[in-house]
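Asks: please find the sequence and the predicted model below.
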Amino acid sequence: MKILVPVKRVIDYNVKVRVKSDGSGVDLANVKMSMNPFDEVAIEEAVRLKEAGIASEVVAVSAGVAACQETLRTAMALGADRSILIVTDEELQPLAVAKLLKAVCDKEAPQMVIPGKQAIDDDANQTGQMLAALLGWPQATFASKVVVNADKTGAAVTREIDGGLETIEISLPAVVTTDLRLNEPRYATLPNIMKAKKKPLETTTPEALGVDVKPRLKTLKVAEPAKRAGGVKVADVAALVDKLKNEAKVI
């Protein structure tokens, strides 16, 4: 059983994001980059399935600039067997990524794809669902527990919903997107980091995969959230209602 895990290179979650002065996007100059936290959970889950004897191979895949090799090396240091980098300087939107992943799935024929439920840079939460639709596979999103059947033809997935937890059964192959509570990712040890340098890293391009990744959406402007105003004390309930009605306009 082969598992494919998409990983994304994003601004490290500890870094304060800065917007460019012209409002055209986020400033990435001299900013620490790392693997998307939800993708770390996905890698950990795939590696655990391999350690349990359920999966035979874990393949990490990423799309973006050449520097994404660092993210893939991290994935291999965490336990992935090999990786694939789709090199492009184009701005990649969720649909384009889903099409690229479908092309990789057509070539690799995995039994399960485990993406993080969303990336912390755009919070789109779309790629996994789009990929399942393009492949025509079952999908289970926001997974907090994954149990693969003994015959490896299906899985029971516990997912987090607004009302609590929901457990569904899906047939394989399938797409399962991970939530943060699925597991706690391990740290990459120095010996595994050294071993990762020798693991296979294949590179390709969108053109080689026959995928058009030109953006379909245009970003008009990026701006920082408005700073919250300081709180005020009111004399009584009547004054509170007046402010909520006439100033905040929420009632």
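Replies: Great, that's in hand.

Asks: C-alpha only now, for contacts and for neighbours.
Replies: Will do.

Asks: now do the same end-to-end measure for stretch 54-73.
Replies: Terminal residues of stretch 54-73 lie 23 Å apart, using CA to CA, to the nearest Å.

Asks: which stretches of the stretch 151-251 of the chain form helices?
Replies: 190-196, 206-209, 237-246 (DSSP state H, counting those that start in this stretch).

Asks: mind listing what's buried in the second one?
Replies: Okay, so that is helix 206-209. For helix 206-209, burial by neighbour count (16 or more other CA atoms under 10 Å) applies to 206, 209.

Asks: list of residues touching it?
Replies: With CA atoms under 8 Å, 6 or more residues apart in numbering as the test, helix 206-209 has contacts from 86, 87, 88, 100, 103, 104, 212, 213.

Asks: could you flag which of these are buried?
Replies: 86, 87, 88, 100, 103, 104, 213.

Asks: what is the nearest of those residues to residue 28?
Replies: residue 88 (16.8 Å; CA to CA).

Asks: for residue 39, list the residues it contacts.
Replies: Neighbours of residue 39 in contact, by CA under 8 Å, 6+ apart: 5, 6, 7, 8, 115, 116, 178.

Asks: hold the first one in mind and look at this next one:
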Amino acid sequence: MKVLVPVKRVIDYNVKVRVKADGSGVDLANVKMSMNPFDEIAVEAAIRLREAGTATEVVVVSIGVKQAQETLRTALAMGADRAILVEAASDVHQDIEPLAVAKILKGVVEAEQPGLVICGKQAIDNDMNATGQMLSALLGWSQATFASDLAIEGDAAVVTREVDGGMQTIKVKMPTVVTVDLRMNEPRYASLPNIMKAKKKPLEEKTAADFGVDVTPRLSVVKTSEPAGRKAGVMVGSVDELIAKLKDEAGVI
């Protein structure tokens, strides 16, 4: 079984994001970029399936700018077998919207014919949480979202997923699209020998036009601003004073 894993190049989660002075977006100049953390978890899950003998090949795909090659090489260093880069933008500030990404991924899936697609549940830059679900709908496949555990049983996938009330275990028919959450696993670090080997692993380059997808944005950013600073807390001397402040000042009771 072949497993396909989409990965996205995003601002590293350790970086403090700064907004441009004109409010037109986020400043990406000289900013460290890395693989979306949820996608790292998806890559790790796919590699573990291959190591267990359930999967035969792990293919990673990234959609965006040319620089996403670095992200794909990271996934190859972790243990993925080969990579596909779909160059869909030349400007690093252009974020390909989820529907366009899902349409391109549909074309990749039809070409590669995987038995399973594992995605991160969302990207930490736009927090859309939509690509996996859209891809499932476009393909007509089953889906299991927010997965914290995944097992393959014959022609079905058994997925434990996080829901508001706790944990839910479901069985979905394959082929399927699974989006993973933080509790799925802890991604491995790429060793130096594997980083060197990753440079020789195949990386195929395509464009959005190869799949007949128009990536022109449907949304426009009106303004970007930093969150307002939080006011300092207030110490109260008694329960009665707390209740009075909640009632008279905060108006919550």
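Replies: In hand now; what should we look at? On a predicted model such as this, the values are computed, not experimentally measured, just so you know.

Asks: care to give me the TM-score?
Replies: TM-score of the superposed chains, computed with TM-score structural alignment, normalised by the length of structure 1, equals 0.95; 249 aligned residues with a CA RMSD of 1.4 Å.

Asks: of all the buried ones among the contacts of helix 206-209 of structure 1, which comes closest to residue 57 of structure 1?
Replies: residue 104 (15.0 Å).

Asks: contact partners for that closest one?
Replies: With the criterion set at CA under 8 Å, 6+ apart, residue 104 of structure 1 makes contact with residue 209.

Asks: try it again with 6 Å
Replies: Residues near residue 104 of structure 1 by CA atoms under 6 Å, 6 or more residues apart in numbering: none.

Asks: which residue lines up with it in structure 2?
Replies: Counting by TM-score structural alignment, residue 104 of structure 1 corresponds to residue 108 in structure 2.

Asks: what secondary structure does its match sit in?
Replies: Here residue 108 of structure 2 takes the helix state, with states given by DSSP: H, G, I helix; E, B strand; the rest coil.

Asks: quick one, helices of the stretch 1-150 of structure 2?
Replies: 37-51, 69-78, 98-112, 131-139.

Asks: which non-adjacent residue is nearest the counterpart of residue 148 of structure 2 in structure 1?
Replies: Under the alignment (TM-score structural alignment), residue 148 of structure 2 maps onto residue 144 of structure 1. Nearest residue to residue 144 of structure 1 in three dimensions, chain neighbours excluded: residue 182, at 4.0 Å (CA to CA, 6 or more residues apart in numbering).

Asks: still on that earlier bit, reformat the helices of the stretch 1-150 of structure 2 as CSV; add distance to residue 165 of structure 2.
Replies: What follows is the helices of the stretch 1-150 of structure 2, written out as CSV (distance: least, CA to CA, whole Å):
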stretch, distance to residue 165 of structure 2
helix 37-51, 22
helix 69-78, 33
helix 98-112, 28
helix 131-139, 21
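
Asks: can I assume the match of residue 148 of structure 2 is in contact with residue 156?
Replies: No - using CA atoms under 6 Å as the test, residue 144 of structure 1 is too far from residue 156 to be in contact (10.9 Å).

Asks: and the strands in structure 1?
Replies: 2-6, 9-11, 33-35, 57-64, 82-87, 112-113, 139-148, 154-161, 164-171, 174-178, 201-204 (DSSP state E).

Asks: how far off centre is the fifth one?
Replies: Relative to its parent chain, strand 82-87 of structure 1 has a centroid offset of 16 Å by CA atoms, centre = their mean, to the nearest Å.

Asks: what residues does that strand touch?
Replies: 59-65, 199-205.

Asks: could I have the ChimeraX command that selects the buried members from those?
Replies: Applying 16+ other CA under 10 Å to the contacts of strand 82-87 of structure 1, the buried members can be selected in ChimeraX as follows:
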select :59,60,61,62,63,64,201
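
Asks: give me the distance between residue 191 of structure 2 and residue 78 of structure 2.
Replies: Applying CA to CA to residue 191 of structure 2 and residue 78 of structure 2 gives a distance of 8 Å.

Asks: swap that for residue 141 of structure 2, please
Replies: Residue 141 of structure 2 is 28 Å from residue 78 of structure 2, by CA to CA.

Asks: please apply the same query to residue 194 of structure 2.
Replies: 7 Å.

Asks: who's more crowded, these two?
Replies: The residue with more neighbours, out of residue 194 of structure 2 and residue 78, is residue 78; 21 against 15, by other CA atoms under 10 Å.

Asks: residue contacts, the more buried one?
Replies: Taking CA under 6 Å, 6+ apart, one finds residue 190 in contact with residue 78 of structure 2.

Asks: do that again at 8 Å, thanks
Replies: Here residue 78 of structure 2 is in contact with 43, 44, 188, 189, 190, 191, 194, 195 (CA under 8 Å, 6+ apart).

Asks: go on, residue 27 of structure 2?
Replies: Residue 27 of structure 2 neighbours (CA under 8 Å, 6+ apart): 17, 18, 19, 20.

Asks: so can I have CSV of those residues showing neighbour count?
Replies: Formatted as CSV, these follow (neighbours: other CA atoms under 10 Å):
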residue, neighbour count
17, 15
18, 14
19, 15
20, 14
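
Asks: re the thing from before, closest to residue 231 of structure 1 among the contacts of strand 82-87 of structure 1?
Replies: Closest to residue 231 of structure 1, out of all of the contacts of strand 82-87 of structure 1 and judged by CA to CA, is residue 64, at 43.7 Å.

Asks: how near is the closest one to residue 123 of structure 1?
Replies: 17 Å.

Asks: repeat for residue 219 of structure 1
Replies: Residue 219 of structure 1 is 15 Å from residue 123 of structure 1, by CA to CA.

Asks: try residue 141 of structure 1
Replies: On the measure of CA to CA, residue 141 of structure 1 and residue 123 of structure 1 end up 14 Å apart.

Asks: now swap in residue 43 of structure 1 and tell me
Replies: 19 Å.

Asks: so the two - more neighbours on which side?
Replies: residue 43 (30 against 9).

Asks: against residue 77 of structure 1, how distant is that one?
Replies: Distance from residue 43 of structure 1 to residue 77 of structure 1, by CA to CA: 10 Å.
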